[in-house]
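Q: Fold the following and give me the result.
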Amino acid sequence: MKYPGTRPLFAVMLGLCSSLAMAQEKPVEIHTRLVQQAGADKKVALTLDACSGKFDDDLIEFLIRNRIPATIFATKKWLDSNPYGISVIKAHLDLFDVEDHGENHIPAVIGAGRKVYGIPGQPDLLHLQREVSEGAKAITRMIGVTPRWYRGATAEYDAQAVSEINRMGYKIAGFSLNADAGATLRKAAIIEKVKRLKSGDVIIAHMNKPASDSAEGLSSALINSLKQGFIFVRLDQVDMEQIPDRRLR
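A: Predicted structure coming up:
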C-alpha cells in the first residue's frame, strides 16, 4: 500500500547516498602557477597569508626596503586586530595588493562536522557566502581596494565551495610552492624550499606570526632569488592557471 506524501525507497536511498558522498568528499588544495607569456620568463609571485594573530613587521619592512611586491591575503579578523599593520600596507599599495582571506578564517568546506586540519568548516552555503563577502567588505572598508581573489583558510576546498566562490565573482588563488608550512618551518628549511623556485611559481607564506622564522628565512631566500634574476609580481598584475594535483616542492 502506498501512502500519500511518502517517497519511494530508491529516492530516499539516493538522497542518503548523495549526503554521504558529500560528507566523504576529500577537500583538495588548488595548485596554480602564473600564465607564462613571451618574454616574461622568471616572473614569480609571493603571496602572504594574514590569518589571525599579529603583524610581522620585520618581513613587511624587508619587502619594502628591497622593493619586492607581494599579494596579501587578509582576514577581517586580522585586519580588526592590526591597525598599525594596515597603516603600513596602505602606505605602500604600490607594492602590496590586498585580497580576501575570509571573515573569520573558516575553511571552504561545507557540511556539519567537516574539518580541515582540525578546523571546523562551514555548516552550509549561507555561512560560506558570509565568510567570503564579509572578508571582502572589510578589505574595501579598511584598505580601500576591491578584492578579486579569494584564498580560503587552510587553502583547501570542496567542489561545492569552489563553485560558489566562483559564482560570487572571485578567482581562487592557489599556489605552487609552500615556503613556510603555515609559519612552522625553521629558517634553514624555508631557504631550502625557496631554492626550488621556478619561473611561474606562486609562493605561499605567512605574515601573521612574527615569533616564527618566516621573516628571517624568507628574507635570506628572497634575496637569493633576486640575485638569480627572478622578478616578483602581484596577482592583480597577472593571470594564473591551475596545474595538475601533485606533491608540492
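Q: hey, let's count contacts and neighbours off CA atoms from now on
A: Will do.
Q: and the end-to-end length of stretch 68-79?
A: Chord length of stretch 68-79, first to last residue, is 22 Å (Cα to Cα, to the nearest Å).
Q: And stretch 180-193, by the same measure?
A: 8 Å.
Q: That stretch: which residues count as buried?
A: Of the residues in stretch 180-193, 180, 182-183, 185, 187, 189-191, 193 count as buried by neighbour count, 16 or more other Cα atoms under 10 Å.
Q: And the contacts of stretch 150-158?
A: Residues from elsewhere that reach stretch 150-158, judged by Cα atoms under 8 Å, 6 or more residues apart in numbering: 25-30, 51, 73, 99-102, 105-110, 116-117, 132, 165, 170-174.
Q: Among those, name the ones in helices.
A: 132, 165 (DSSP state H).
Q: List buried residues within the contacts of stretch 150-158.
A: Judged by 16+ other Cα under 10 Å, buried ones among the contacts of stretch 150-158: 27, 30, 51, 73, 99-102, 105-110, 116, 132, 165, 170-174.
Q: that older thread, need the max-distance pair from the buried residues of stretch 180-193.
A: G182 and I191 (14.8 Å; Cα to Cα).
Q: just so I have it, where are all the helices in the chain?
A: Counting by DSSP H, the segments of the chain that form helices are 9-24, 57-65, 76-81, 83-90, 125-142, 159-167, 187-194, 214-227.
Q: Next, the second sequence, to be compared with the first:
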Amino acid sequence: MKFFLVLNGKSIKQALIIVVAALFTAWFFYVESIAQVPVFSTKEGPKAIYKGEKDIALTFNIGWGDEKAEPILDILKNKNTPSATFFLSGAWAERHPDLVNRIVKEGYEIGILGYDYKDYTELEESKIRQDISKAQEVFKKLNVKDIELLRAPTGHFDKKTLNVAEKMGYTVVHWSLDSKDWTNPGVEVIVNNVKKAKKGDIILMHASDSAKQTADALPVVLSEIQGKNLKMLTVSEMIANGKSQSAEVE
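A: Below is the predicted model of the structure:
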C-alpha cells in the first residue's frame, strides 16, 4: 500500500510539471504571435500610444512660425514620401490656413497639438477640454475632417489628459524615438538619433521655426529610413488592427 501511494504522488507531481510547462509554452507562443501596440494607460481605460508593431511613423509637431514648415513639405514631396503625420496647434493652423490646406491636399495626416502651448499636466480637466475644443473649432472652420489623434502640446500628459481625450473621441499619441531636432544639436546628431529607428517606432520631429536644422537633416533621415527597408506610414495606419500592451500612467 505504501508503495502504491509513493508511485501515485510521483505521478501527480510529474503530471503537474507537464501541465505547467505546457501552459507556459502556450502562453509564450501566444504573446509572440499577437500584434502589439505598446501604450501608456490608466488602470482600466484610456490609452496613449507610443509605439506600433510595423514599419515607421514619422511625425512632425508644428506650434509656431512661418518659415520651416513649407521647406519640410517640399522635401517630403521631392523625396516621394507619401505618409507622415503632422500634429498642429490650433493657434498655428488659424494663422496658416494655406499650409494646413497643403498638408491635407498632399495626403498627410493631421493630429491636434492643442490650441496653445500649455502643459496639460498642470491644467484641470475643464481647461484641457477647453483648449482642445478651441483647436477643434479652428480645424472645423478649415474644413479638416475626421481628426482622431491628439498629442499633448508639451509632450506631458497624465490620467486627466487621457480621460478628456477619450471622452472627446481622440487617441493620445506620444513617441518612441525623439530626434532631438528641437534642441538644434547639429544635423549629424539629428541623423544619428534617427538612425536608431526600428520597426514600430513613432519618430518625433518638428516643423516649427524653433527647429532650425530639421530641414537640412530631413533628406538624410528619409534616406536612412528607406535604407532599413521600412515603409513610412501615418500613425493611424501603423496602429490599425493592433493589440495593446499597457504601462500605467499616474
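Q: now what about the TM-score between them?
A: Superposed pair, TM-score by TM-score structural alignment, normalised by the length of structure 1: 0.72. Supporting alignment: 196 aligned residues with a Cα RMSD of 2.2 Å.
Q: about what we covered before: restricted to strands, list the contacts of stretch 150-158 of structure 1.
A: If you go by DSSP state E, the contacts of stretch 150-158 of structure 1 have 28-29, 73, 99-100, 107-108, 116, 171-172 in strands.
Q: for the alignment partner in structure 2 of R33 of structure 1, what are its contacts?
A: Matched to structure 2 by TM-score structural alignment, R33 of structure 1 sits across from K51. By Cα under 8 Å, 6+ apart, the contact set of K51 of structure 2 is 37-39, 175-176, 200-202.
Q: now with 7 Å?
A: 37-38, 175-176, 200-202 (Cα atoms under 7 Å, 6 or more residues apart in numbering).
Q: mind listing which of these are in strands?
A: Within the contacts of K51 of structure 2, residues falling in strands by DSSP E are 37-38, 202.
Q: Any chance of those in CSV with distance to E237 of structure 2 and neighbour count as columns?
A: Below are those laid out as CSV (distance: Cα to Cα, whole Å; neighbours: other Cα atoms under 10 Å):
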residue, distance to E237 of structure 2, neighbour count
V37, 12, 21
P38, 15, 22
I202, 12, 28
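Q: okay, these in JSON lines with distance to V31 of structure 2 next?
A: Output for the ones in strands among the contacts of K51 of structure 2, formatted as JSON lines (distance: Cα to Cα, whole Å):
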{"residue": "V37", "distance to V31 of structure 2": "12"}
{"residue": "P38", "distance to V31 of structure 2": "13"}
{"residue": "I202", "distance to V31 of structure 2": "22"}
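Q: Closest one to D146 of structure 2 out of these, please.
A: I202 (20.8 Å).
Q: Tell me if I'm right that that closest one and S176 touch.
A: Yes - taking Cα atoms under 7 Å as the definition, I202 of structure 2 is a contact partner of S176 at 5.4 Å.
Q: list the residues that contact both of these two?
A: 50-51.
Q: From I49 of structure 2, how far out is T171 of structure 2?
A: In this view, T171 of structure 2 and I49 of structure 2 are 8 Å apart by Cα to Cα.
Q: cool, and S33 of structure 2?
A: Applying Cα to Cα, the value for S33 of structure 2 to I49 of structure 2 is 20 Å.
Q: So those two - more neighbours on which side?
A: A direct count of neighbours by other Cα atoms under 10 Å for S33 of structure 2 and I49 places I49 higher, at 24 against 9.
Q: what sits against that one?
A: Counted by Cα under 7 Å, 6+ apart, I49 of structure 2 has contacts 37-40, 172-174.
Q: One more pass at 6 Å, please.
A: Counting by Cα atoms under 6 Å, 6 or more residues apart in numbering, I49 of structure 2 touches 39, 173-174.
Q: Check V37 of structure 2 too.
A: Contact analysis of V37 of structure 2 by Cα under 6 Å, 6+ apart lists 51-53, 242-244.
Q: Quickly check the residues you listed for the two that are furthest apart.
A: K51 and K243 (11.4 Å).
Q: Grab the most central residue of structure 1 for me.
A: Closest to where the C-alpha atoms of structure 1 average out (Cα atoms, centre = their mean) is R151, at 3.2 Å.
Q: could you point out the longest helix in structure 2?
A: Per DSSP H, structure 2 has its longest helix at helix 2-33.
Q: start to end distance for stretch 51-59 of structure 1?
A: End-to-end for stretch 51-59 of structure 1, by Cα to Cα: 15 Å.
Q: In it, which residues are buried?
A: By neighbour count on 16+ other Cα under 10 Å, the buried set for stretch 51-59 of structure 1 is 51-52, 54-57, 59.
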